[in-house]
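A.B. asks: Quick one, structure for this:
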Amino acid sequence: MFDITSGVGVNLLTVHRFFQILVLAVLAGAATWLLIYLHKKARYERRRLELALVGNKLGVWNWSFKKGFAINDRRYAEMLGYGTDGAAGLFRLASDHVHPEDRPRMRADLDRYLADASEHVETEFRLRDASGNWRWVLARGVTVSRDRRGRPTLVIGITVDITEQKRVQQRLWELSYTDPVTGLHNRAYFDEKLKELDREDALPLSVIMGDLNSLKYTNDAYGHYTGDSLLVSAANIIRDSCRSTDIVTRWGGDEFAILLPNTTQSEALLICRRIRAACAKAGLRPVELSVSLGVATRDSMNQPLEEVVKSAEDWMYRHKVQERRGTQKRWAGLAKRSANLK
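C.D. replies: Have a look, this model is predicted:
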């Protein structure tokens, strides 16, 4: 006798298995489509990232606990002008590509980052490009993995070429510390250097204060253009009479200030003699070039720097009074001449 229930059971089992296979096929298809989509999207995003890196002169690097600092990115080589084949090897901290003066700071920044367990590290340094020039770069990295003690084991970062930014910063710095008339450093630069030289290894530290004589009379009689020309002539003579280690500045108005580290008072006085001799040799332009000078020296850290500068300034004014007495008659005639000018 034929069992109807058994046939129905077989059919139901077949249908159930068919739907299982169908669902698995749909899921497999969906998973395949999703993988293809994600792959295309990842490739698209990667391409966008590559274009952004090339356009912005960026290079990718990594640091690992086992291998240290390494660069395998061709964009890093392209950024430095080495071409696409220049990244075949690894650039390491001890390589010649990093400026020798910057290597200790890079290591210190990395050691501090590892010790502080910070999430990111940032440092600036110079790299040698294919032309042999040094280019400033900014490196930033983030922690990707840590060990059980929380110490970074892998750091990935980017390096940005900031050479042009550094040039702009340097130019702005020069403008802020440069006198526009004479080209010498200004009072702000003098004050900054005075703070830096407030240390024992700069002793003896001498200060020369100078005052350009008759600048006001020159401006009144011949105009400010001639007065500026007189200032520039005095600045050139003072700079040429000093050494490369001396810091020559325009203090303000008609005054100059010179810082001479590791210079005794007698050595500073020799420089003053050179300045006076050069001024005398310059002759009339159309006014006689003359600078009153005063010197003071710091031999001990117990002497406040402000008092040393003031002492040099006081001696300068004493000499200025003496020199002015010898030129009063000449300037009286010049004043009379300027009064007759139309």
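A.B. asks: C-alpha only now, for contacts and for neighbours.
C.D. replies: OK.
A.B. asks: helices or strands up against the longest strand along the chain?
C.D. replies: Using DSSP state E, we find that the single longest strand of the chain is strand 134-146. Contact analysis of strand 134-146 by 3 or more C-alpha pairs under 8 Å, 6 or more residues apart in numbering; DSSP states H and E lists strand 120-128, strand 152-161, helix 163-176 as its packing neighbours.
A.B. asks: Alongside the first, I'd like the structure of this one:
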Amino acid sequence: MSEELKYKTIADYYYDWETWEDQNGILQYVSPSCKRISGYEAEEFLNNPKLFESIVLEEDIEIWNSHRHEISNRDKTFENQFRIHHKKGYIVWVEHVCKAVVDDKGQNLGYRANNRDITLYKNSIETIIKNEVQFERIIDSLPFSLSIITLDGTVLYINPKGLDYFEAKEEEIIGKKTAVIHWVEPERRLIWIEQIKSNGIVTDFEMHIRTAFGKELWAMGSGLIIEYQGQTCVLSTQHDITERKEMEESLRQSEEQYKLLFENAAESIVVIQDGKVALSNDMSTLLTGYSAEELGEIHFMNYIHPDDTETVVSNHMKRLDNEEVDRIYKYRIIKKSGEIRWVEMNSLKISWKGRPATFNLLSDITERKLAEDALRVSEEKYRLLFENAVEAILVIQNAEIMMCNPMTSKLTGYSLQELTKMKFLDFVWEGHNEKVFSFHKKRLAGMKGDTKQQFKIVKKNGEVRWIESDGIKIDWNGEEAGLYFAMDITDRKATEDKVLYLSYYDQLTGLYNRRFYEEELERLDTKRNLPLTIVMADVNGLKLTNDAFGHGAGDKLLKVVADTMKEELRREDVLARIGGDEFILLLPKTDSTSAELLVERIREKIAKTMVEKITVSVSFGFDTKTQENEDMEKIFTQAEDYMYRRKLLESSSMKSEMITLITRGLYERDKNEQSHSERVAELCIKTAEALKLESHHIGEIGLLGMLHDIGKIGINQNIIKSNTIISDK
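C.D. replies: A predicted model of the protein is given here:
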């Protein structure tokens, strides 16, 4: 960890609110603890330089302004106290200490400030001044320990909570120098007293306390110099932070082990102590074939190849004896199955549970060793494999292409001679340079991580292609290098993009589909998007249009509706086709009034459009979620019910209009059709009357006769009037 990162980490976890201004008065750093005191995030202060001044109480603004004028004196530390408005509305007392910071050359680097919440002590002091009786009543009921102690440690007063906290009785503690006894580390008390003497007040001082029964606790203490019963005393408080300290210690230990052992879980990690594996990860089991329990029971030499045992044991013992030895070396292991594998081990000495041990990272390099051996054993075989490989193969050293095969030339468009004079980033698309170089550095560092990466290259002719690459670290002429394998995946990426598009879009209308709508509904169903409105839309007469004019007309009808609705939407609105003739709209931050206006605009626009001389008709229904606890399924159902009620009112007139248009078109195409239809209708009515049917049934049968040839509207006239036999086609 860099020194800068260490100090930043310390600052970030500092209990007080720390700030740093540069020499121009511009905030460069605000510690996260500002939120505990002010309620505002650090980013809010950094983004708004006037925020601090704006939250200072108007009555205290002169204190703030005078302090701002004085801080130019860089040899002096300035302290003042003022009040601020907490983000939640209440008042917080702040003790503000700042001082100019200079480097070793006397150059002004800016100003460092410390802000501490002293509200409790201010309020306590004010309460004491106002009413001593009330003070005692309040102090006695405080939920934390409060005591008055002389500078030599004699306890003059302690409240009931303090007696409980120290597990003591009043007669055992009042008038006695028990304050010294209760400190686990008495020297810490001396530091505390000196700070109080110097500053008059100390807050947020961590105390390690021992109760009368020997129980050890942690407290966040404070001290304030006061005059009490004619003596200079310390008004002391203790807030129990034992649970927090225990949690911090537990987290610290856990984080230390985690960072030490499992940050690179892609490698085998083992801690060896007393010749056995004290700790191992899952990759160790995968590498050796032994379970963690088995590894802990057998000596680590049992799975080292006999020819390498002497070297491994010697290095291990030298490391434990702090002798100089290579940290990284290679040897063979024998798996539980008997298989021999090559490993590369990075080892160092550590203290494990208070005793010496070694921490070891093992990487399986068998394939790499085989590749290296194969290169040494048969240059010709390698060359055949290399030159005829279906993948591009490159050796990269110091960012330069040391060697590449013909497929690399085909992939990039550059000749082999050109490539060996280039750096490998020369043909990488500019937007992917950083990630490709980072991948290369990780490989050279021996890190595996993701074995493949995808990036774009620019060929010599300017064509951009997608590449998938894999790489390993190798030894090339005595120096480390990267061996990379690459292939063109442009067509595959295009197919993947198409599949992704089809999975979220309706092919006919180009709108989102039901799957996308359901995911967006889940994403948008949050408090910040309220009111959230669902609009349901159903196209009237789609089936009748398909039956009368063919599915092409029906498709055209759906596209017209989709395009018309899309024109009226905002960028954040979501429009999807969720069924054959059903559409749905998700309108975040839209109340029912706004939704109704939108629906009316769409309805009016749709009413002005026609398909096959038929006015387009769509029924709408909507409902709005206004409360966070409302169920979106219920909102959906109510919108759908509303839509279907509208459809009942609008659908009949739509169908009637369509039938009239269809029959009119049929009669216009063939003048005999109308007289023929009327004769059939007349015969139907007479038949119904002969059967003595009810009058409304007679009317329906007559209408049926009138419309019996309505299907002809979708058939070509040449076919109807043809005197020849029609083929199946």
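A.B. asks: that older thread, what lies in contact with the longest strand of the first structure?
C.D. replies: With contact meaning C-alpha atoms under 8 Å, 6 or more residues apart in numbering, strand 134-146 of the first structure is reached by 99, 119-129, 152-163, 166.
A.B. asks: Of those, grab the buried ones for PyMOL.
C.D. replies: In PyMOL, a selection of the buried entries from the contacts of strand 134-146 of the first structure looks like this (16 or more other C-alpha atoms under 10 Å):
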select buried, resi 99+121+122+123+124+125+126+127+128+129+152+153+154+155+156+157+158+159+160+161+162
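A.B. asks: Phe18 of the first structure and Leu12 of the first structure, how far apart?
C.D. replies: Separation of Phe18 of the first structure from Leu12 of the first structure (C-alpha to C-alpha, to the nearest Å): 10 Å.
A.B. asks: what does Ala339 of the first structure give?
C.D. replies: 126 Å.
A.B. asks: do the same with Gly83 of the first structure
C.D. replies: 68 Å.
A.B. asks: do the same with Ala335 of the first structure
C.D. replies: Per C-alpha to C-alpha, Ala335 of the first structure is found 126 Å from Leu12 of the first structure.
A.B. asks: With Glu307 of the first structure instead?
C.D. replies: Using C-alpha to C-alpha, Glu307 of the first structure is found at 108 Å from Leu12 of the first structure.
A.B. asks: which of the residues in the longest helix along the second structure are buried?
C.D. replies: Secondary structure of the second structure per DSSP state H: the longest helix is helix 632-669. For helix 632-669 of the second structure, burial by neighbour count (16+ other C-alpha under 10 Å) applies to 632, 635-636, 638-644, 646-647, 651, 654-655, 658-659, 662-663, 666-667.
A.B. asks: ditto for stretch 86-106 of the first structure
C.D. replies: For stretch 86-106 of the first structure, by 16+ other C-alpha under 10 Å, it's 86-87, 91, 93, 97-99, 103, 106.
A.B. asks: Of these, which belong to strands?
C.D. replies: Among those, no member falls in strands (DSSP E).
A.B. asks: Now those in TSV, please, with extra columns for distance to Val144 of the first structure.
C.D. replies: Shown next, in TSV, are those (distance: C-alpha to C-alpha, whole Å):
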residue	distance to Val144 of the first structure
Gly86	26
Ala87	23
Phe91	21
Leu93	20
His97	26
Val98	25
His99	27
Arg103	24
Met106	20
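A.B. asks: Mind telling me what element the residue nearest the centre of the second structure is part of?
C.D. replies: Residue closest to the mean C-alpha point of the second structure, counted by C-alpha atoms, centre = their mean, is Arg523 at 13.7 Å. Using DSSP states H and E, Arg523 of the second structure sits in helix 514-524.
A.B. asks: what angle do that helix and helix 632-669 make?
C.D. replies: Computed with axes from the mean of the first three to the mean of the last three C-alpha atoms, to 10 degrees, the direction of helix 514-524 of the second structure lies at 140 degrees from that of helix 632-669.
A.B. asks: Now helix 514-524 of the second structure: buried residues?
C.D. replies: Buried-residue list, helix 514-524 of the second structure, by 16+ other C-alpha under 10 Å: 514-517, 521, 524.
A.B. asks: now swap in stretch 218-225 of the first structure and tell me
C.D. replies: For stretch 218-225 of the first structure, the buried set under the neighbour-count rule, 16+ other C-alpha under 10 Å, comprises 218, 220-221.
A.B. asks: now swap in stretch 405-422 of the second structure and tell me
C.D. replies: Going by 16+ other C-alpha under 10 Å, stretch 405-422 of the second structure has these buried residues: 405-409, 411-414, 416, 419-420.
A.B. asks: And for stretch 496-510 of the second structure?
C.D. replies: Result for stretch 496-510 of the second structure [16+ other C-alpha under 10 Å]: buried residues 504-506, 509-510.
A.B. asks: Next: stretch 665-685 of the second structure.
C.D. replies: 666-667, 673-674, 677-678, 680-682, 684-685.
A.B. asks: sorry, back to before: and the helices and strands packed on strand 134-146 of the first structure: which comes nearest Lys281 of the first structure?
C.D. replies: helix 163-176 (31.7 Å; C-alpha to C-alpha).
A.B. asks: Leaving out chain neighbours, which residue sits closest to Val611 of the second structure?
C.D. replies: Nearest non-adjacent residue to Val611 of the second structure, counting by C-alpha to C-alpha, 6 or more residues apart in numbering: Leu557, 6.2 Å away.
A.B. asks: which residues touch the one you found?
C.D. replies: 542, 611, 616.
A.B. asks: now Asn186 of the first structure
C.D. replies: 177-179, 249-252 are the contacts of Asn186 of the first structure under C-alpha under 8 Å, 6+ apart.
A.B. asks: Quick check: the gap between the closest residue to Pro261 of the first structure other than its chain neighbours and Ala296 of the first structure.
C.D. replies: Leaving aside its chain neighbours, Pro261 of the first structure sits nearest to Leu205 (4.6 Å; criterion: C-alpha to C-alpha, 6+ apart). Look at Leu205 of the first structure and Ala296 of the first structure: by C-alpha to C-alpha, they are 9 Å apart.
A.B. asks: Those two: which is more packed in?
C.D. replies: Leu205 (27 against 24; other C-alpha atoms under 10 Å).
A.B. asks: got a list of contacts for the helix or strand where Lys410 of the second structure lies?
C.D. replies: Using DSSP H and E, Lys410 of the second structure sits within helix 406-412. Contacts to helix 406-412 of the second structure, defined as C-alpha under 8 Å, 6+ apart, come from residues 387-394, 415-416, 419, 427, 457-460, 487-488.
A.B. asks: Right, I'll leave it there.
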